[in-house]
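Undergrad: Have a look; sequence and predicted model below, questions after that.
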Amino acid sequence: MNKSLISLLTTLLLFSCNAPKVDIAIVNGLVIKNADIVSPLSQDVSSNNFIVLDGDSIAYIGQQEPHVKGTFTTLDAKGKFIIPGLIDSHVHITGTDALSEEEEIQNPEIVAHYKNQLPKSYLYFGYTTIIDLGTAHPDRLQDFLEAEIKPDLFYVGGGAVIGNGYGLTNWSDEVPNFIYQENEAYPIPEEYQKENHTPKAVAKRVGESGAIALKTYYEPGFDPTIPSFPTPTFELMADIKKEAHRNNLTLVVHGNSLEAHDFLGQANVDVIAHGLWNWGKYSLGDSLTIPKEIQKVLDTEIENQVGYMPTLQVINGLKILTNASFLNSPELDHVLPQDLITYYKEHSETMYANIFGDAPKEIIETNFTRISDQGKINLMYMYKNGGNILFGTDSPSSPTYGNPPGYNGYLEMMEMADAGLPLNKILSMATIENAKAFRLDDKYGSVEEGKRANLLVLNKNPLLDITAYNDISHVIINGKPINRETLSAAGRKD
């Protein structure tokens, strides 16, 4: 090697060693070093980064060590993986999981313990952002919002129900945002003025309430022995969508049946809040082939890029009632207070009977396994054909102990992986794709400068191992690092 080349290399080496550091001025923050960042956008790993958090925002990301001015602490993430905090876009937080209003009144101490733990339970499994899909009144969220440690919470204008339709249990101001349908067969009480219950009026109220989405329903009902609930027309749904978008709201519609998905796919709504696991007169045979009638409906949703929430755990949560051994799962100790777990164990048979009557558990288990398989095969069809799949759990979906907060999201991910969904897709669905669907991607869904400092520090790479989501070192919420074990309902384990 000649002297001139050696001199050049020496100069370059000295320059790189003495290159000025990036100056970052912060008020109060966190510096993460040796960070391997897993991106849901590029779906790869960027190694050995520095991440500087200033308050609740990401101020700097880079492999060049910054010179940080201000007050900060340091977290060494060597050997760990950084991902954006997870987003569950379908939860319900205003009640106590699986307890009726009467049971809540009878057990105030259990309710208090549950509400105190609830925000921590979502964080324990990495859900730093959740979207409540059923609350008409923001004041019902107050207990959750007043918690010292909690995920970022958004909500939709629940109660935008078709007059006399599913989801409207009584005529009172408790559910003010019902939508009048002119061809409604049932009479609407005279005290309600039609002009206050048009899609335009309802969407305006929902938008002004601070909601990020408007939710309505296409649900004819579940009991064939009683008349069907009213459902919207195509014209009305088109009007609802127009007014939702006028108010910068995502239109989310409840629906899980073949009839509902057929209608909603053609109506080109933004998001369907459930998977198509109710196939009506069709069923999954031994060949595991989707009937052409089901495929046709899914194809329409794929073509229109309608957001599709598989909500696989809705079915599994009900099936779990056939086997109370689920209540011995050690993971429940982290997300539920012990007195609530004890209550479930003491009332497990009653909870089963309240939903399934005296139906044999073996038959219920078999039928719900088939329905679950239908949901999973639909999920894979949507994935393989370019469907717009979003992550939401519907926690809790019904009066069952099978959908515990936080843990239910992990179980949903496990089911998706079991169905064959690639791990990179699961990551993107639960982060950036959810953020885009609900117009939150300016601040959420990826690890980028300027975005919200909601991050997870994992002990495993989630692109290689689904159990990484149950192997969390730290949860960083709004820039503040929290050791995962301190979030457990069982307390710190030394």
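TA: The structure has been received and is ready for your questions.

Undergrad: From here on, just use CA atoms for contacts and neighbour counts.
TA: Will do.

Undergrad: Just the helices from the stretch 301-450 of the chain, written as ranges.
TA: Here the stretch 301-450 of the chain has its helices, by DSSP state H, counting those that start in this stretch, at 312-319, 332-335, 338-356, 361-384, 407-419, 423-428, 434-437.

Undergrad: Quick one: closest of those helices to residue 472.
TA: helix 407-419 (12.0 Å; C-alpha to C-alpha).

Undergrad: Provide the contact partners of the closest one at residue level.
TA: 88, 121-122, 125, 311-313, 331-332, 335, 376-377, 379-380, 392-393, 395, 402, 423, 426, 466, 469-470 (C-alpha atoms under 8 Å, 6 or more residues apart in numbering).

Undergrad: Recalculate using a threshold of 6 Å.
TA: Helix 407-419 is contacted by residues 313, 376 when judged by C-alpha atoms under 6 Å, 6 or more residues apart in numbering.

Undergrad: buried residues in that helix?
TA: 407, 408, 409, 410, 411, 412, 413, 414, 415, 416, 417, 419 (16 or more other C-alpha atoms under 10 Å).

Undergrad: Got another one to weigh against that:
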Amino acid sequence: MGTDAPRGDASAATVIDGSGKYVTPGLIDGHVHLAQVPGMLLQHESAMPAVVEAYYRQLPRSYLYFGFTTVIDLNVVDRERVETIRAAEIGPAVFDCGNALALANGYPMAYGPPATRFKSYPNFLYDPRQAASIPSEYPSNEHTPEAAVERVVAGGGICVKAHYETGFDRRIGSLPVPTANLMRQARDAGHRHRLPLLLHANSLEAHRFAVEVGADAVVHGLWNFGGGLPGGRNLPEEVREVLDAEVRNGIAYMPTSRVLSGLGDLFDSAFLNDPHLARVLPSELLAWYGTEEGGWFKSEMKRDFGGLSDERILERWGTVSERHRATSYVAAQGARIIFGSDTPSAPTYANPPGYNGYLELREMEALGMTPRQVLVSATLENARLFGLANDYGTIAPGKVASLLLLRENPLTSTVAFDTIETIIVKGRSHSRKSLAAN
């Protein structure tokens, strides 16, 4: 971007009339997983390669359709796929944090087959407590925090992603977690390269750990209070104390409210009829989601609800404001809020690329954040956290031209991001209509 006249033949320049409209920086989704098809496992992908390729061809355009001109993959599990998306002629700027620093046999490694989990997470952290179950081909000195961070740096990563997760569903409370000393080593190794430490944390225990080790950001809201704490409208004192410490210490807070909403939406009969889905998903994939096979994950989840109807499950799921009281609290306390949609957060079809981010914007506003807070979280604050502020996050001479032109005012309502008319990215302008899947 600049203020000088175009070089060369000015008559060849594209002039965009923004009269009566609104311009914002392009949005940054700070939590995506690009090499995963929502709602599919590997066996589904293997059985439907043409559908999978249609999805990946559309994916870059789908992020642009809802204004996400920059995306950050926090855990690269398929480098070739990510590089193909990065090279797309029409698509967002793609950054990544390399392969995450998963604890050996902890989350998310434990959810993969034992025979392949170490190949899927080659940047794992060695844990002496797990020595007997770590294959001998992985020497401990090659899986220290320092060695793992060096691999992230060598691959061009812009953050260090780690986890504190004791498990959920049938593994709840059973997974090993890193020690505070190990995580501080990862933090310090990253800081030597000016990379922030982002911690997967959604429980009271995990957020308390984030404060203890001095993480730079928590990349989930605090929605799991643990047993023995009261429900109701007011937050338990123990939860408020941890949230206050995060605010006081400047730990950035990424709500990712769509993690839970994307599960609840499986039981909403109206979701697959949402017309927005046809704008971001190939028709053949959308049709598959409506089949019995395409609803496999919903069926799997439903077994945990003892035969309840979809309607009753939705009632139990509660509202966004009920699930995310902690997010409303920290936003009111002036926390440093950053934006990430965690697309997809699970094998749910209710986390579609681009649209899931828009729904996250809407839910953040519903949780009490002002539209200005939401916009700043998805632009300037993300750019600052990830070290991208010299090029992205605001509109200023010398920065990358990553811009949105909207019909409605985004400082009035986040609904404005469904009124985008033009997206400017990678030196070219695109009409929103030209980016739709169907």
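TA: That came in fine, so what should we check first? Since we're looking at a predicted model, the values are computed, not measured.

Undergrad: And the helices of the stretch 301-450 of structure 1: which comes nearest residue 191 of structure 1?
TA: helix 338-356 (35.5 Å).

Undergrad: The stretch 1-150 of structure 1: strands as residue ranges?
TA: Using DSSP state E, counting those that start in this stretch, the strands found in the stretch 1-150 of structure 1 span residues 22-38, 45-54, 57-62, 66-76, 81-84, 86-91, 127-132.

Undergrad: Turn those strands into a markdown table, including distance to residue 369 of structure 1.
TA: Listed next are the strands of the stretch 1-150 of structure 1 as a markdown table, based on distance: least, C-alpha to C-alpha, whole Å:
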| stretch | distance to residue 369 of structure 1 |
| --- | --- |
| strand 22-38 | 34 |
| strand 45-54 | 37 |
| strand 57-62 | 44 |
| strand 66-76 | 44 |
| strand 81-84 | 33 |
| strand 86-91 | 23 |
| strand 127-132 | 27 |
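
Undergrad: CSV for the ones you listed, including mean neighbour count and distance to residue 190 of structure 1?
TA: Output for the strands of the stretch 1-150 of structure 1, formatted as CSV (neighbours: other C-alpha atoms under 10 Å; distance: least, C-alpha to C-alpha, whole Å):
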stretch, mean neighbour count, distance to residue 190 of structure 1
strand 22-38, 19, 57
strand 45-54, 22, 55
strand 57-62, 20, 51
strand 66-76, 14, 61
strand 81-84, 27, 50
strand 86-91, 26, 34
strand 127-132, 26, 31
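
Undergrad: quick one, which of these is nearest to residue 340 of structure 1?
TA: Here strand 86-91 is closest among the strands of the stretch 1-150 of structure 1 (C-alpha to C-alpha), at 19.3 Å.

Undergrad: Let me see the residues that make contact with that closest one.
TA: So strand 86-91 of structure 1 is contacted by 126-133, 392-395, 430-431 (C-alpha under 6 Å, 6+ apart).

Undergrad: Output those in TSV; the columns should cover distance to residue 241 of structure 1.
TA: Output for these, formatted as TSV (distance: C-alpha to C-alpha, whole Å):
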residue	distance to residue 241 of structure 1
126	32
127	29
128	29
129	25
130	23
131	19
132	20
133	17
392	21
393	23
394	22
395	25
430	24
431	24
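
Undergrad: Grab the two from these that are most spread out in space.
TA: Pairwise over the contacts of strand 86-91 of structure 1, using C-alpha to C-alpha, the maximum falls at 126 and 133, 19.1 Å.

Undergrad: Looking at those two, which one has more neighbours?
TA: residue 126 (34 against 28; other C-alpha atoms under 10 Å).

Undergrad: neighbours around the residue opposite residue 238 of structure 1 in structure 2 once aligned, how many?
TA: Under the alignment (TM-score structural alignment), residue 238 of structure 1 pairs with residue 184 of structure 2. Around residue 184 of structure 2 sit 18 other residues, with neighbours defined as other C-alpha under 10 Å.

Undergrad: so who does residue 184 of structure 2 touch?
TA: Residue 184 of structure 2 sits in contact with residue 213, where contact means C-alpha under 6 Å, 6+ apart.

Undergrad: Tell me which stretches of the stretch 151-300 of structure 1 form helices.
TA: Under DSSP H, counting those that start in this stretch, the stretch 151-300 of structure 1 gives helices at 199-208, 234-246, 258-267, 292-304.

Undergrad: can you tell me the mean distance of the third one from structure 2 after alignment?
TA: I take that to be helix 258-267 of structure 1. For helix 258-267 of structure 1, the mean distance to aligned residues of structure 2 following superposition is 1.3 Å (mean C-alpha distance after the TM-score superposition for structure 1).

Undergrad: how about residue 24 of structure 2, what's its partner in structure 1?
TA: Residue 24 of structure 2 maps onto residue 83 in structure 1, by TM-score structural alignment.
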